[in-house]
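Asker: quick one: sequence and predicted model below, then my questions.
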Amino acid sequence: MKSINPEDFKVVGKIDLSKLPTNLEIDASDDKKEDKLENVSEKLSELQDVMYAHNRYGVLICLQGMDTSGKDSLIREVFKGFNSRGVVVHSFKTPNSTELEHDYLWRHYLALPEKGKFAIFNRTYYENVLVTRVHPEYILDENLPGIEKVEDITPKFWKKRMKQIKNFEKHLTQNGTIIMKFYLHLSKEEQRQRLLRRLKEGKHNWKFSTGDLKEREHWEEYMKYYQKAINNTATKKNPWYIIPADDKEMARYIVAKIIWEEMQKYTDIKQPEMDDKVKANIDMYKETLEKE
């Protein structure tokens, strides 16, 4: 199976989503991909234990993608070996009334990872420059000064919001949060097939929503605004990773491999050493316990 190089998926500048693949031509069985994922996932869980003890960094995994792109199953399979104390998943839905009484980043601040932990955002603060651009009327719910009607939402508004997001991420990284942003790049045809499976297979019926079909009608708009969001917020320090998502098993492995490879750059993450006083008296402590 071809080796995965994170650099092949990294975006730090301008891209054209229409020219990027949604599938990789890799000659490997699903079992082989699952074995590879199992291996990397196990190493990640061990790394998380060390991170927890080191207690200096938090890791924020941002997952974006169209409906059916595989975010939920990716989270389940990549992070299933983690100790539950070290990873928290947040799925951000439509803001509730309390959240709308604050700025749009507020609820995301509350969910940021503690030091030593992973936080996974299933949909992220980027929804505020994606869904809201396809449906600008949603901005009116934020009750912003100077925004009384959709026509008040100018290109300058979106440019400012992109800058706010970049500054938000810059602030986080400067204070010990490692951010990795993944866009699961799904083809429109593959989405159609997955929606059909939800309707045809009884065990998946519950996943189907008529809202998925309504949003599918805006596919081209979403692609345009995803591209704008990525192009305006991809930096060397906080790049995006564009993951071909038509093959779920492969997408999971690629994401896991990228996380693992990126975390290897933080060579200061090590198991803390035993306190000198404890180390000097370790034989005495062992003897005390053995005599009980």
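Answerer: Perfect, I can see it now.

Asker: can we go C-alpha only for contacts and neighbour counts from here?
Answerer: Will do.

Asker: what strand or helix carries the spatially closest residue to residue 10 that is not a sequence neighbour?
Answerer: Nearest non-adjacent residue to residue 10, counting by C-alpha to C-alpha, 6 or more residues apart in numbering: residue 241, 4.5 Å away. Taking DSSP states H and E as the criterion, residue 241 maps to strand 240-244.

Asker: which elements pack onto that strand?
Answerer: The contact analysis (3 or more C-alpha pairs under 8 Å, 6 or more residues apart in numbering; DSSP states H and E) places strand 240-244 against strand 10-11, strand 177-185, helix 248-263.

Asker: and these: which comes nearest residue 234?
Answerer: strand 10-11 (6.3 Å; C-alpha to C-alpha).

Asker: helix, strand or coil for residue 206?
Answerer: Secondary structure assignment for residue 206 (DSSP: H, G, I helix; E, B strand; the rest coil): helix.

Asker: A further structure is provided below for comparison with the first:
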Amino acid sequence: MVQKEPTSAEAHIATIAGSFERELHKLKVAEGKAANLRKRATAYRGKLFTKDTASGLLDLSVERLSALQDKLYAHNQYGMLICLQAMDAAGKDGAVKHILSGLNPQGVRVTSFKQPSSEELDHDFLWRHYRALPARGEIGIFNRSHYENVLISRVHPEIVLGENLPSINSIADITKEFWAERLHMIRQFENIVVGSGTLVVKFFLHVSKEEQCKRLISRIDDPTKNWKFSVGDVLERAYWDDYLDAYEEAISATSTADSPWYVIPADDKWYARVAMATIIHSHMDSLNLSYPTLSPQQKSALRKARKELLR
């Protein structure tokens, strides 16, 4: 098959993609280092590309992801887990929609974790997340994830009381040591997942309080977005600093070389989407995936099948 030569525009996009991948390391939280969320930008300040250029770059990343997903599925030795966390209205759903647009839905599992059911509360806090993990060959998306157990539960510790845990009879029993132990459990959980052959990549979509306000107002003013609006989102804004503190501690404590956190400036949705797609591609590409090699017996069976079909 003769490959089509890339146009000058496509070649330009490919060149930008290479430079962009090298730039994205700044978004990763190094293991053992503080996330420093309050010092990190929430909007793209670079000059590498514009919103218009980003569209072509996103298309390229999605195309590359599609090719790698096919190999991931055929290889059947690795899986991939992508965890998305953010303040309300940061753009998680839109990111999932755009990044996964070119992928085969049969190999993708998206799970949005809501308030736990009574059955889930009768198990440890990670039980329902174990059950939703992607199989080998699959890409799993946790849209909100196991980290909710150290985020919203930390801002509103009364939630923990509903778990009916031993020795936790009041909010006064939920100490700093309790949260440190829960973060330790999460690190152990992710170590097991990685050790079983699943890549883990975690994104915090870092949106400013001002931009969140604009997006919430848009949900009120635009009839097509009314369904997205929740009064609870407005009430939770009063806890902005508490959430940021919880995110700071959780990300700083759990970003490792094998399951890194990336803090994505999310005031510009177009930037957040292309950054995430490029990072996901980079991690998948590091697996050096290939299609299975057939044995001589399997190749012989294929030749026989071909002859049979041509009879």
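Answerer: On my side now, so go ahead. Computed from a prediction, not measured in an experiment: that's the story for all the values here.

Asker: fetch the TM-score of the aligned pair.
Answerer: The TM-score (TM-score structural alignment, normalised by the length of the first structure) is 0.96; 290 aligned residues with a C-alpha RMSD of 1.3 Å.

Asker: ok, back up a step: superposed on the second structure, what's the mean shift for the strand holding residue 241 of the first structure?
Answerer: Average distance, strand 240-244 of the first structure versus aligned residues of the second structure after superposition (mean C-alpha distance after the TM-score superposition for the first structure): 0.4 Å.

Asker: and that strand, which stretch of the second structure?
Answerer: Under the alignment (TM-score structural alignment), strand 240-244 of the first structure falls on residues 261-265 in the second structure.

Asker: ok, stretch 39-52 of the first structure next?
Answerer: Against the second structure, stretch 39-52 of the first structure falls on residues 60-73 (TM-score structural alignment).

Asker: what's the mean deviation for the matching stretch versus the first structure?
Answerer: Counting by mean C-alpha distance after the TM-score superposition for the first structure, stretch 60-73 of the second structure comes out at 0.9 Å.

Asker: what's residue 74 of the first structure aligned with over in the second structure?
Answerer: The alignment partner of residue 74 of the first structure in the second structure, by TM-score structural alignment, is residue 95.

Asker: excluding chain neighbours, what is closest to its match?
Answerer: Leaving out its chain neighbours, the residue that sits closest to residue 95 of the second structure by C-alpha to C-alpha, 6+ apart is residue 273, at 5.4 Å.

Asker: for the one you found, give me its contacts.
Answerer: Contact analysis of residue 273 of the second structure by C-alpha atoms under 8 Å, 6 or more residues apart in numbering lists 58, 95, 98, 99.

Asker: need the buried ones from those residues selected in ChimeraX.
Answerer: Filtering the contacts of residue 273 of the second structure down to the buried ones (16 or more other C-alpha atoms under 10 Å) takes a single ChimeraX command:
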select :58,95,98,99
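
Asker: which of the contacts of residue 273 of the second structure lies closest to residue 79 of the second structure?
Answerer: residue 99 (17.1 Å).

Asker: how about the residue mapped onto residue 207 of the first structure from the second structure: what's its closest non-neighbour residue?
Answerer: Correspondence of residue 207 of the first structure to the second structure, assessed by TM-score structural alignment: residue 228. Excluding the flanking residues, the one nearest residue 228 of the second structure by C-alpha to C-alpha, 6+ apart is residue 219, at 6.4 Å.

Asker: so which strand or helix has the one you found?
Answerer: Going by DSSP H and E, residue 219 of the second structure is in helix 209-221.

Asker: any idea which helix or strand comes after that helix?
Answerer: For helix 209-221 of the second structure, the following helix or strand on the C-terminal side (DSSP H and E) is helix 231-236.

Asker: quick one: average offset of that next one versus the first structure, please.
Answerer: Mean for helix 231-236 of the second structure is 0.4 Å (mean C-alpha distance after the TM-score superposition for the first structure).

Asker: re earlier: run through who's touching the match of strand 240-244 of the first structure.
Answerer: 27-29, 37, 41-44, 201-207, 251, 254-255, 271-272, 275-276.

Asker: can you do 7 Å?
Answerer: Here stretch 261-265 of the second structure makes contact (C-alpha atoms under 7 Å, 6 or more residues apart in numbering) with 27-29, 41-44, 201-207, 251, 255, 272.

Asker: need the counterpart of residue 190 of the second structure in the first structure.
Answerer: Checking TM-score structural alignment: residue 190 of the second structure goes with residue 169.
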